[in-house]
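S.K.: The following comprises the amino acid sequence and a computationally predicted model.
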Amino acid sequence: MRSVRGALALLALVLAPPAGATDAGVKEAIPPRFEWPRLQVLEHVEASEIVEAEGVPVALRAVRVKENARVLVQRFADAFRDQGLYVAPGRKQAQLANNAAMLTAFDPLRAITYTVILQPQPDGTTSLYLGEANHALAKKVSAAGDFAPLPSQARDVLRVNSEGSRTLSFQTSLTGEQVQAFYDDALAKAGWKPADEPGLYTRPGGELRLTHEPGKTGQRAVVLLYVARAR
């Protein structure tokens, strides 16, 4: 199962409140905070953690549950609506590949985005990524502290920081060959050396992984993951 950090590239799509959410569902009395529906958890794939994505603290949890993904989509949608959250129409919800589904809701009173990513498994179980992004606690971010340079064609940049690792992801009009050439040159100048594994670079104190693949919009999706290592 993909790690929680790997799911951040997907959660990046929904860090901002859904369009129109700030004007929807506001009530005079503040209702109780949203509670995730109860599930038949078979395995806690990764422990809960707090990461920072574009200055927004995001609580993440990954589990494998007994329920079927098709049943769960409706259950989460009902839970969001029943507890007074704003849920964008289906056509505005992000669509994922590999049979995965993603559903997002927004609490306009607390400025919290709730996201669930559902990945069906061959045995009928479902892998879930649960995310809560608290926009009320957002901090301003700057490119000054980036661990790697960005090409001038980079768009929709997302910066994610967690304990021991940092992630840069973006979209670009560059081809795969151009992305690779840019980073082969830039990383070499910064003292990174290519490892035996494709896309992996190392230097004392850390390792950096570069992945890129074509996206549905004609842009190329690029992700750089930096992990600190003991010297």
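M.R.: Ah, there it is. Residues are numbered from 1 along each chain as shown.

S.K.: contacts, neighbours, all on C-alpha from now
M.R.: Fine.

S.K.: And the helix or strand containing E213, what's buried?
M.R.: Per DSSP states H and E, E213 falls inside strand 206-214. Buried residues in strand 206-214, counting neighbours by 16 or more other Cα atoms under 10 Å, are found at 206-212, 214.

S.K.: Now the element after the longest strand anywhere in the chain, going C-ward?
M.R.: In the chain, taking DSSP state E as the definition, the longest strand is strand 41-53. Using DSSP H and E, the helix or strand that follows strand 41-53 in sequence is strand 56-65.

S.K.: And here is the other one:
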Amino acid sequence: MRRAIRRAVLLLALGAVSPGWAQRANFTWEIPQTVSVVDVPGQVDANGVPVKLRAVRSKEKAQTILQSVVDRFISWGFVVPEAYKQPQLFREPMVTALDTRNFISYTAILQVNPDSTTTVFLGEANLGAAKAPKPAGLPLFPGASKVLTAETEGARTLSYTVSGKTSADVEAFYREQLLKAGYKEIQPRVFKSSSEEIALNLGVTREGPVAVRLVRRAALPDDGLSPGE
């Protein structure tokens, strides 16, 4: 669940910080057939925008939940862009709405689970409190677009997409760059220095570009053992 929430942070933030999106104070989510709720303590900093997150698991079908969320947005007077204007950054369906009075955006991302339940990742981005984002301190693959940095759970994340290249191209780029910088590859796509660890995750977006995510966190000093020993 933690990995899923961390990934949702990026998706929610990418949708939330798109130009012209925002929300309203005191709004409450109502997800039908809720089974459980996981609140992420504190807030996430995504490209300098404070984002509050929670994950809700429901027994309802994803399409029914999606329509319910849209209906609630509309009932609160939020601006809900037409479907073709909604950011669809990955395979999971997502919807974002805007309350122009408070400049805070709401985003919901739906993930269908193997047990036929649906996990709904919910985000509230306070665009009015945005600050200059902190640099990730990681190299970018040439031609990177939709660049996003986020900070949560003691980790700093860099996320973006690349068109016209393969996952192998991106992986080779980071292997070369990080090995030159003194990192060792301790596992496939996991690189470690004396003080930190960088994990590289690659995927393919709905539209085809390669989705790149690097997670950088502090690590214990190398004890000379191989992973798993």
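M.R.: Arrived safely. Please read all numbers here as calculations on a predicted model, not as lab measurements.

S.K.: Give me the TM-score for this pair.
M.R.: For these two chains in superposition, a TM-score of 0.83 is obtained (TM-score structural alignment, normalised by the length of structure 2); 219 aligned residues with a Cα RMSD of 2.6 Å.

S.K.: Have a look at how far, on average, the longest strand of structure 1 is from structure 2.
M.R.: Comparing strand 41-53 of structure 1 with its match in structure 2 after superposition yields a mean distance of 2.8 Å (mean Cα distance after the TM-score superposition for structure 1).

S.K.: What lines up with A228 of structure 1 in structure 2?
M.R.: Using TM-score structural alignment as the criterion, A228 of structure 1 maps onto A218 of structure 2.

S.K.: now that match, nearest residue through space, not along the chain?
M.R.: E196 (4.2 Å; Cα to Cα, 6 or more residues apart in numbering).

S.K.: How about T211 of structure 1?
M.R.: V223 (5.3 Å).

S.K.: so what does the helix or strand hosting the one you found touch, helix or strand wise?
M.R.: If you go by DSSP H and E, V223 of structure 1 is part of strand 220-228. Packing contacts for strand 220-228 of structure 1, counted by 3 or more Cα pairs under 8 Å, 6 or more residues apart in numbering; DSSP states H and E, involve strand 165-172, strand 206-214.

S.K.: Show me what counts as buried in that strand.
M.R.: 220-227.

S.K.: which one of these is nearest L103 of structure 1?
M.R.: A221 (21.3 Å; Cα to Cα).

S.K.: Enumerate every residue touching the nearest residue to that closest one once chain neighbours are set aside.
M.R.: Nearest in space to A221 of structure 1, with sequence neighbours left out and distances taken as Cα to Cα, 6+ apart, is Q171 at 4.7 Å. By Cα atoms under 8 Å, 6 or more residues apart in numbering, the contact set of Q171 of structure 1 is 154-157, 219-222.

S.K.: Of these, which are reproduced in structure 2?
M.R.: On the basis of both residues aligned by TM-score structural alignment, their matches' Cα atoms under 8 Å, what survives of those in structure 2 is 154-157, 219-222.

S.K.: how close does the alignment partner in structure 1 of K61 of structure 2 get to L103 of structure 1?
M.R.: In structure 1, K61 of structure 2 lines up with N68, judged by TM-score structural alignment. Separation of N68 of structure 1 from L103 of structure 1 (Cα to Cα, to the nearest Å): 15 Å.

S.K.: Neighbour count for those two, which is higher?
M.R.: L103 (22 against 17; other Cα atoms under 10 Å).

S.K.: Would you check that that one makes contact with L128?
M.R.: No: using Cα atoms under 8 Å, L103 of structure 1 is not in contact with L128; the gap is 11.3 Å.

S.K.: Common neighbours of these two, please.
M.R.: With Cα under 8 Å, 6+ apart as the test, L103 of structure 1 and L128 both reach 116-117.

S.K.: In stretch 107-126 of structure 1, which residues are buried?
M.R.: Buried residues in stretch 107-126 of structure 1 (16+ other Cα under 10 Å): 107-109, 111-121, 125-126.

S.K.: Residue in structure 1 paired with E171 of structure 2?
M.R.: So, by TM-score structural alignment, E171 of structure 2 is matched to Q180.

S.K.: Which residues does the helix or strand where that match lies contact?
M.R.: Assigned by DSSP H and E, Q180 of structure 1 belongs to helix 176-189. Defining contact as Cα under 8 Å, 6+ apart, one finds that helix 176-189 of structure 1 is touched by 148-149, 151, 193, 212-214, 220.

S.K.: Could you rerun that using 6 Å?
M.R.: By Cα atoms under 6 Å, 6 or more residues apart in numbering, no residue outside helix 176-189 of structure 1 reaches it.

S.K.: Pull the distance from it to the chain's centre.
M.R.: Centroid displacement of helix 176-189 of structure 1 relative to its chain, using Cα atoms, centre = their mean, to the nearest Å, is 24 Å.

S.K.: ok, now stretch 201-208 of structure 2?
M.R.: The answer for stretch 201-208 of structure 2 is 13 Å, by Cα atoms, centre = their mean.

S.K.: Likewise for stretch 69-83 of structure 2?
M.R.: On Cα atoms, centre = their mean, the centre of stretch 69-83 of structure 2 falls 22 Å from that of its chain.

S.K.: Need the nearest residue in space to S58 of structure 2, chain neighbours excluded.
M.R.: T34 is the one closest to S58 of structure 2 (Cα to Cα, 6+ apart), at 4.2 Å.
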